[in-house]
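Engineer: Sharing a model that was predicted from the sequence below.
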Amino acid sequence: MFNIVKKMPKALWIVVLAHGVTDLSAGALLVALPFLKAKFALSYAEVSAIALMQNFTSSVSQPLFGYFSDRSPRPWLMPVGCLLSGVAMVASLLAPHYYLTLLFTAITGLGMAAFHPEAAKTANRLSGKAKGKGVSLFAVGGNGGFAIGSLLLATLLYSNVSTGVLFYILPYALLGIPLIQMTRNLPRPEVKQVGSLKTLRASINWPLLSLLGMVLSRSTVAAGISTFVPLYYVSYLHGSEMYASSLLTVYLATSALGTLFGGAMSDRFGSKRVMLYSILPISILLYLFPIVGDVGAFVVLSCASILLSATFTSSLVLAQKMMPNNVGMASGLTIGLSVGLGAMGVLALGKVADIWGMPVIFTILACLPVVGFVLTLFVEEPEEETVSLVVQVSK
């Protein structure tokens, strides 16, 4: 495991930390929603609109930021996007009116969207030939930030200090100077990659669309587990809230292991092979989940989390390979749009649960990895020599 993080440049670690700090706001939103509901006496629909606003703006606009990043490198988007997401999150909590909260929440999402494509592209470049390892570290940074964000904001909101929420800005301020210095000192690419509509159109093909379809199915499964596992135990089985929370914690914590594992295996065996061997077993695990018992549920969810995270890292690396002149767009499509649409799929699953009951959800979630496996069969992984040739020809 230690070989995964050896010899990675200092600049990459700064990008990883910046990813974690930026994604604090994604995790913090989970704690902010009950606070805002009580503050403004909101309905559940109005609370859902706040969550939808951040998810929508951060996911849909990421490919656009990625496109402009490919047209011309814009490393300044990393510090600006990171800081904007933190400041806007605090502003949404302090806003005196609900509609101002919606506005600042949208700005938070835009800040996150501005950061991710440029940062993912930078992580790809700084990783050298070990792109799987570098991108997996980048993803782990985001996972850590998401997990810490809810804990950080909960501590500040309920600290009995009236201005405690202002300390939420502290991580952004501490990282700001080294992040700005890093962006100024970034080495120029050895091969100039200029993305355009022409190179983007040339990249769009059935293998790429199949990959994005796999990412969509995988993202729906991941978001579905996070959403419905607690509801299944607490609302349907009337079980312990502590047990449901523990399950979710273990599920989220083991994702870091899968992210690192997927990156290392992608470098060694290829991204497509990792996805093929990772995604299909998830179907079996989710089929077993409702029937394995209390202890077995921890084992099943841990294994599913590792495999899901492995497919995420592999799909991001592969998308960047398949779009060598539009690496920012590739990152925006996989991290942003496809993942965001997967989260939207949870809304449809909720409607299914209302009509046919909660157990049906896990049957559907168990079928989606099969769809992802079939789509992965149509993915074609380019060789490194082919990627280099495409970049040179486009100059």
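Structural biologist: Done, it's in. Numbering: from 1, shown residues only.
Engineer: Please count neighbours and contacts with C-alpha atoms only from this point.
Structural biologist: Fine.
Engineer: Who are the packing partners of the helix or strand hosting L93?
Structural biologist: Taking DSSP states H and E as the criterion, L93 maps to helix 77-94. Counting contacts by 3 or more C-alpha pairs under 8 Å, 6 or more residues apart in numbering; DSSP states H and E, helix 77-94 is packed against helix 10-22, helix 24-40, helix 98-126, helix 170-184.
Engineer: Quick check: which of those helices is nearest to G66?
Structural biologist: Of all these, it is helix 98-126 that lies closest to G66, at 5.0 Å by C-alpha to C-alpha.
Engineer: quick one: the closest one to chain centroid distance?
Structural biologist: 12 Å (C-alpha atoms, centre = their mean, to the nearest Å).
Engineer: Got another one to weigh against that:
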Amino acid sequence: MAATQMTFLRNRPYQAVSMSHFFIDVLNSSRNLLVAIIAVAIGLTNTQVGIVLLLYNVGGSLSQPFFGWLADRIGARWLVIGGLGWMIGFFGLAALSGDWLALIALTAAGLGSGAFHPTGTMVASETSQTSKGKATAVFFFSGQFGLFLGPVMAGLLLQQYGRPGYIVLPALAVIAFVYAWQYLPINRQALHEKKENRDKARQTPGLPWPVFVRRGVPLIIIIITGSTVSIAAITFAPKLFTEMAYLPAYVGLLSGFYMLGSATGGIVGGALADRVVWKWVIVLGMAGMVIPIYFYIPAAGVVQVFLLLAAGFFSGMPHTILVLMVQSLFPGRQAMASGLALGLMFTGGAIGSFGLGIIADRIGLATALQATAVLPIIGLVAALFLPKR
């Protein structure tokens, strides 16, 4: 039975988008370590770091609904290949150029992430109708595992070879680029079916407005609070640890543990999505974040590692479910809905992190990061108002 449910793993297009997701997020997460090192080298304030990361995340996230809309019409191939190729080019430039040009390249790279994420999510969620939650969760796991390995590998490369050594990571991503080019075709039959589904959706009454609002508003609150906590942790914790004179390899390892926890939590949450009432998985994730988020800053050694793993685990649990819940609000428009969900995650988190940077310049970065522990409590309360499915 389990083997039957996992047949989606043998699907070539699914493999292509999952492999691409891994390398996209290796680059995404290692970006934070690059920015932290450049920021300390040229003396950027926390607010300025927040602006750099805001531009990257907003550029990548505000474009996601558009790219999702486009994917529903032209298919996944060129958006997956183009998005990954775009990121390979700009991250390669960031490795080999001067500090300011590297910051510009890292900012521009966000559009590639924006093109890939809603498109890849669409392919993953459509691969298996019997194990939709599991297939989507494994796709997200590939990205989360990339988010774990990215800072670890980047830290080792930067410590040994400096920024030019970082070129290894975009070079490795060429493997996924070639695989996607080979095995991700334009599925014209699927495009035709999507067009028919869109036509039917236009003729079918959507959710009543009060129901849409009752479901949508709590989702927005949950997504913004949860993503702000996560993006703040993976963005500003490396800068804090760098300021504390931690070696780049150790900073990368600590950042990676958060993402390893998030990857594991995403798999657990996705598996539960096929068996348990969705809202309670979200409630558990929000509740579980509070204590480790508050205490990982003052902790040290093994305790700090454990708390980062726990914080990441609980933050990752609701991820798949939130995307599927947003998709359920827009029948026949899965890629666009994925773009809206992921775009809101990145935009909300980026704006929240920018605000955190401003606050951190006034009260201190460590104190500001600890204060983000209140956000999951707000998300937990909002989750209680969600319907059962």
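Structural biologist: Nice, I can see it. Here the structure is a predicted model, which is why all the values come from computation and not from measurement.
Engineer: Mean per-residue distance, the helix holding L93 of the first structure versus the second structure.
Structural biologist: Taken against the second structure, helix 77-94 of the first structure registers an average deviation of 1.5 Å after superposition, with mean C-alpha distance after the TM-score superposition for the first structure.
Engineer: before we move on, back to that, quick one: the helices and strands packed on helix 77-94 of the first structure as a markdown table, columns for mean neighbour count and distance to P369 of the first structure too.
Structural biologist: Below are those laid out as a markdown table (neighbours: other C-alpha atoms under 10 Å; distance: least, C-alpha to C-alpha, whole Å):
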| stretch | mean neighbour count | distance to P369 of the first structure |
| --- | --- | --- |
| helix 10-22 | 23 | 28 |
| helix 24-40 | 20 | 25 |
| helix 98-126 | 25 | 25 |
| helix 170-184 | 16 | 37 |
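Engineer: out of those, nearest to L365 of the first structure?
Structural biologist: L365 of the first structure sits nearest to helix 24-40 of all these, at 22.7 Å, using C-alpha to C-alpha.
Engineer: Could you tell me the angle between the closest one and helix 77-94?
Structural biologist: 20 degrees (axes from the mean of the first three to the mean of the last three C-alpha atoms, to 10 degrees).
Engineer: Correct me if wrong: F257 of the second structure contacts F148.
Structural biologist: Yes. At 6.4 Å, F257 of the second structure counts as touching F148 under the criterion of C-alpha atoms under 8 Å.
Engineer: Relative to the whole chain's centre, how far out is stretch 24-38 of the first structure?
Structural biologist: Using C-alpha atoms, centre = their mean, the offset of stretch 24-38 of the first structure from its chain centre is 18 Å.
Engineer: For F138 of the first structure, find the nearest of the helices and strands packed on helix 77-94 of the first structure.
Structural biologist: helix 10-22 (4.8 Å).
Engineer: ok, residues contacting that closest one?
Structural biologist: 78, 81-83, 85-86, 112, 115-116, 119, 122-123, 126-127, 134, 137-146, 171-172, 175, 178-179, 182, 186 (C-alpha atoms under 8 Å, 6 or more residues apart in numbering).
Engineer: go on, stretch 103-111 of the first structure?
Structural biologist: Contacts for stretch 103-111 of the first structure (C-alpha under 8 Å, 6+ apart): 25, 50, 53-59, 61, 80-89, 91-92.
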